[in-house]
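Trainee: Here is the input, now give the coordinates:
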Amino acid sequence: MIVVNTALCQDKVIEYVNSFNYEGTTFTFKEKKGIQLMFDASDTSIDLDKAARAIKLGIKEQEWGAVLFYQCTAKK
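Mentor: The predicted structure is shown next:
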């Protein structure tokens, strides 16, 4: 599971991560708890830490993500 903590632009983050593909693995929004957005991976055998870093870099490259304060981590 990937967890993105952000108070702002949550809809955009959900849309981005839902369309993100990491080495053939896709992610699906599961639930929201406060500022935590949780996503399930279609393939749990991948390195979730590397996937979380890739998602974090991808969000930062977005026009709306460059100034966004957020945290992206893997939860096992």
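Trainee: From here on, just use CA atoms for contacts and neighbour counts.
Mentor: Will do.
Trainee: Now the helix or strand that contains Lys30: buried residues?
Mentor: Taking DSSP states H and E as the definition, Lys30 sits inside strand 25-33. Neighbour counts over strand 25-33 (16 or more other C-alpha atoms under 10 Å) mark Thr26, Phe27, Thr28, Phe29 as buried.
Trainee: need these in CSV with distance to Met1, can you?
Mentor: Converted to CSV, these look like this (distance: C-alpha to C-alpha, whole Å):
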residue, distance to Met1
Thr26, 11
Phe27, 9
Thr28, 10
Phe29, 10
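Trainee: I'd like the structure of this one too, to check against the first:
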Amino acid sequence: MLVVNMAMKQDDVIAVLEENGYKFVEKKGIRLFFETDGDLNEKAAEAKALIKAQPWGAALFFNVEVAKS
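Mentor: Model (predicted):
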């Protein structure tokens, strides 16, 4: 599972990642949880790149991490 930690534009991030095959699971405060298939470290890097590629993405302060089970 991946976690995107961010305070702003959460709905936009959910939409972008869902369009690219990530499944939104839940929101806990500033933490957005997503399920995805494949190598989680690669998917975390891909998710970060997808967010930064948006017109508003470069201005956001956020990180993407692999959730510890």
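Trainee: what's the TM-score for these two chains?
Mentor: Here the TM-score for the pair of chains, by TM-score structural alignment, normalised by the length of structure 2, is 0.91; 68 aligned residues with a C-alpha RMSD of 1.0 Å.
Trainee: buried stuff in the helix or strand harbouring Glu15 of structure 1?
Mentor: Taking DSSP H and E as the criterion, Glu15 of structure 1 maps to helix 10-18. Of the residues in helix 10-18 of structure 1, Gln10, Val13, Ile14, Tyr16, Val17, Asn18 count as buried by neighbour count, 16+ other C-alpha under 10 Å.
Trainee: again with stretch 33-41 of structure 2
Mentor: Buried-residue list, stretch 33-41 of structure 2, by 16+ other C-alpha under 10 Å: Phe33, Phe34, Glu35, Leu40.
Trainee: Filter the residues you listed down to just the ones in strands.
Mentor: Using DSSP state E, the subset of the buried residues of stretch 33-41 of structure 2 located in strands is Phe33, Phe34, Glu35.
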